[in-house]
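Asks: Need coordinates for the below:
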Amino acid sequence: MKNLLLAIMAAAVMMFSGCSSKEATPGYAGPAEVSTYFIAPLMSTDEVKSKLESAGFEIVAVDKVGKKKLDSIVFTNDHLKALADKPGRGFLAGALRVLVNTEGNEVRISNPRYFVKAFLQDDYKLGDEQPLLDAINKAFGELKPSEDKWEFAGLADYQFMMGRPYYQDVIVAGEGETAALNAKIEGAKKKDLVFKLDVGEGRTLYGVKLNKRTMKFVDKIGVQNAAILPWMVLVEDNKATAMRADYLIAISYPLLDMGGFMGIMTVPGAVEKDVSKYFK
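Replies: Got it, this is the predicted structure:
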């Protein structure tokens, strides 16, 4: 009887905490965690690009990130852009990244199941991510899930802690006619504008450099997830918006604790200043 009671209590704790050894799969609505990234053996940037392109992905940009100048590869495809072609969802079009981490001897790939669920929120439908997963599996074969993970059911309303932003609490970096906002950001220095991606009619996503000092946060909290850079700016409906750092960093680094976050406490304000400068 005592053993049975202990087993019931253990099951209750697992349900409450959202812990499970299972990855969330379409049709599974229970308390399961899903990995933030997939890990593959180290290969060259050219090999990664070739594998992605052979699986039908478009290479949006390759950018050097972190102190060691690791390669962050932004990739997308028509399916991902179609999912992102809704008001406020355009960030998803550029959310999938690969980090070629020669320092850590690995290649780290964004898990579409994690980011599609998080960024689509109420627009998410079971299976939206499956074509992306199938294409990544086709490109890279067997992949190892990262230790970074979060409860699948909690991704849509993710918040680092009380008082911190949700996905929808974006930075408004500029306001005005959409065409004028596009012209402003496209007039930035060539080295600062990493990519331009047309998501849909009247909806354009940009990847931009932050200030050199701001970008050092990836070296402080873990270069393994440095593909968070370049930062994204979305122009649509006469506004230019960017995700807040204390949302995007936290959801991209789910193992980051309060102590780690305190070490970069100036970064959210710096990011807001950095992205707003493009629209002065």
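
Asks: drop to CA atoms for contacts and neighbour counts, all remaining ones
Replies: Noted.

Asks: so what's the nearest residue to Tyr124 once chain neighbours are set aside up against?
Replies: Residue nearest to Tyr124 in three dimensions, not counting chain neighbours: Lys117, with 6.0 Å by CA to CA, 6 or more residues apart in numbering. Residues near Lys117 by CA atoms under 8 Å, 6 or more residues apart in numbering: Tyr124, Phe152, Leu155, Ala156.

Asks: of these, closest to Ala226?
Replies: The nearest member of the contacts of Lys117 to Ala226, counting by CA to CA, is Leu155 at 20.3 Å.

Asks: Against Ile251, how distant is that closest one?
Replies: Look at Leu155 and Ile251: by CA to CA, to the nearest Å, they are 8 Å apart.

Asks: Please apply the same query to Val74.
Replies: Separation of Val74 from Ile251 (CA to CA) stands at 18 Å.

Asks: Neighbour count: these two, which is higher?
Replies: Val74 (26 against 23; other CA atoms under 10 Å).

Asks: what about that one, which SS state?
Replies: With DSSP: H, G, I helix; E, B strand; the rest coil as the basis, Val74 sits in strand.

Asks: ok, the residue nearest to it when sequence neighbours are not counted - contacts?
Replies: Beyond its immediate neighbours in the sequence, the residue positioned closest to Val74 (CA to CA, 6+ apart) is Arg97, lying 4.6 Å away. Under the criterion of CA under 8 Å, 6+ apart, the neighbours of Arg97 are Ser72, Ile73, Val74, Phe75, Ile109, Ser110, Ala227, Ile228.

Asks: If you rank the residues you listed by neighbours, which is first?
Replies: The most neighbours, when these are compared by other CA under 10 Å, belong to Ala227, which has 30 neighbours.

Asks: wait, that one sits on Ser72?
Replies: Yes. Counting by CA atoms under 8 Å, Ala227 does reach Ser72; the two are 4.9 Å apart.

Asks: Next, the second sequence, to be compared with the first:
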Amino acid sequence: MKHLIISAITLLLVHFSSFGQDLSPYIKVGESSNSIQEVSDKVIQTLKDNSFTVLGAYNPSNKSTLKVIAFTRNDLKNTVIKVKDRGALGAVMKIGLVAKGDKIIISYTNPDYLLRAYLPTTYNTYKSQFEKFSSDLKITLSSLGDEFKPFGGSVQADKLGNYHYKIMMPYFTDPIELAEFSSFKEGLNMITNNLKANKGNTKEVFRLVYEKEEVAVFGVGLQSKENGESYFLPKIGEDHVAALPYEIILQGKEATMLHGKYRIALHWPELTMGTFMKIMSTPGDIEDALEALCKQSDI
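Replies: Model (predicted):
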């Protein structure tokens, strides 16, 4: 009986510690004295050697001191697509590289953080699969560093599914509709062609297409010097570079994006209102750029 009581108390403590746990959007792997290209090559090869799929890479703000590598794995990709309300956004994780002095800082998006936010009502259904993905990713990246320190602010785990920055600010469930097409194929072709043409100073970083489910996620680099990454990233923090690129998700005939006031806040949860005000135009600028990719190009 005594052992049963102790076991029950232990389970309760584990449950409540998890319930109130703070999670951060990023995890620092470590630092390297190699060049950013050498580190990037090693990251990509390490991911490939451990059954992860690299979807694309680029230099945010067109800066050689910043690099992002987008990747997924079949189990994650095939699980999140079961969630109809934009679950595919959770399929793509990113590794960020930032050159500081003679060191390259290596970090990645925390799957436990993002998946709780992007699958607000179904995370617990697939929790064991997501925890295995997160654990395997950590083991894979351990050859690149041994710090694994969370950073970038924090949000209580149980609040991520209903996250918003401040009162009256948008939630995950308040996406912006960019366009409605006559078919999934039309939408896929139009966005593809506009990205190939670099319409609106954009760049395709990655795409993930589920043909059967008629879902596609595009990672879009925002290359305008006036109002793209070069404008807003230095103001809110380049250490969070793994937040990029921004996404368009096409589901059936409809293309949407996460509201900038939600997505930026989610990836920079420690932003003060004063700093947020410095990029007041950015959510609208991003919407304009992504909306342009969903329209017929002018002839």
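
Asks: thinking again about what came up before, would it be right to say that the residue nearest to Tyr124 of the first structure lies in a helix?
Replies: Yes. With three-state DSSP as the criterion, Lys117 of the first structure is assigned to a helix.

Asks: what's the most distant pair in the contacts of Arg97 of the first structure?
Replies: Across these, no pair lies farther apart than Phe75 and Ile228, at 12.6 Å, counting by CA to CA.

Asks: those strands in the stretch 101-250 of the first structure, which residues are they?
Replies: Under the criterion DSSP state E, counting those that start in this stretch, the stretch 101-250 of the first structure contains strands at 106-110, 144-145, 149-151, 171-175, 193-200, 203-208, 231-236, 239-242.

Asks: Read off where the third one ends up in the second structure.
Replies: Translated: strand 149-151 of the first structure. The aligned range for strand 149-151 of the first structure in the second structure is 154-156, by TM-score structural alignment.

Asks: residues contacting the aligned partner of Ile27 of the second structure in the first structure?
Replies: Ile27 of the second structure is assigned Phe38 in the first structure as its aligned equivalent, the criterion being TM-score structural alignment. Contact partners of Phe38 of the first structure, counting by CA under 8 Å, 6+ apart, are Arg108, Ile109, Ser110, Asn111, Leu143, Lys144, Pro145, Ser146.

Asks: Spell out the secondary structure type for Phe38 of the first structure.
Replies: Taken by three-state DSSP, the conformation at Phe38 of the first structure corresponds to strand.

Asks: Need the counterpart of Ile167 of the second structure in the first structure.
Replies: The pairwise alignment with the first structure assigns Ile167 of the second structure to Met162, based on TM-score structural alignment.

Asks: give me the number of residues near its match?
Replies: Under the criterion other CA under 10 Å, the count of neighbours that Met162 of the first structure has is 7.

Asks: Also Asp257 of the first structure?
Replies: Other residues lying near Asp257 of the first structure total 12 when counted by other CA under 10 Å.

Asks: And it? What does it align with in the second structure?
Replies: In the second structure, the position corresponding to Asp257 of the first structure is occupied by Thr272, as judged by TM-score structural alignment.

Asks: and the gap between the residue nearest to Lys278 of the second structure when sequence neighbours are not counted and Lys253 of the second structure?
Replies: Nearest residue to Lys278 of the second structure, sequence neighbours excluded (CA to CA, 6+ apart): Lys235, at 7.4 Å. The spacing between Lys235 of the second structure and Lys253 of the second structure, counted by CA to CA, is 35 Å.

Asks: same check, this time on Asp41 of the second structure
Replies: When distance is defined by CA to CA, Asp41 of the second structure is 37 Å away from Lys253 of the second structure.

Asks: Make sure Asp22 of the second structure is actually in contact with Gly153.
Replies: No. With contact defined as CA under 8 Å, Asp22 of the second structure does not count as touching Gly153 (9.3 Å).

Asks: follow-up on the earlier one: could you export the strands of the stretch 101-250 of the first structure as JSON lines, including distance to Ala11 of the first structure?
Replies: Output for the strands of the stretch 101-250 of the first structure, formatted as JSON lines (distance: least, CA to CA, whole Å):
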{"stretch": "strand 106-110", "distance to Ala11 of the first structure": "30"}
{"stretch": "strand 144-145", "distance to Ala11 of the first structure": "24"}
{"stretch": "strand 149-151", "distance to Ala11 of the first structure": "16"}
{"stretch": "strand 171-175", "distance to Ala11 of the first structure": "41"}
{"stretch": "strand 193-200", "distance to Ala11 of the first structure": "44"}
{"stretch": "strand 203-208", "distance to Ala11 of the first structure": "44"}
{"stretch": "strand 231-236", "distance to Ala11 of the first structure": "40"}
{"stretch": "strand 239-242", "distance to Ala11 of the first structure": "40"}
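
Asks: Tyr28 of the first structure: which of those is closest?
Replies: Comparing the strands of the stretch 101-250 of the first structure under CA to CA, the one sitting nearest is strand 149-151, at 12.3 Å.

Asks: if we look at stretch 42-60 of the second structure, which residues are touching it?
Replies: Stretch 42-60 of the second structure has contacts (CA under 8 Å, 6+ apart) with 65-74, 140-141, 144, 205-208, 221-223, 229-230, 241, 244-245.

Asks: Likewise for stretch 12-21 of the second structure?
Replies: With CA under 8 Å, 6+ apart as the contact definition, stretch 12-21 of the second structure has outside contacts at Gln156, Ala157, Asp158.

Asks: Kindly report the same for stretch 250-261 of the first structure.
Replies: So stretch 250-261 of the first structure is contacted by Thr36, Asp148, Lys149, Trp150, Tyr158, Phe160, Ile221, Asn225, Ile228 (CA under 8 Å, 6+ apart).

Asks: Alright, calling it a day.
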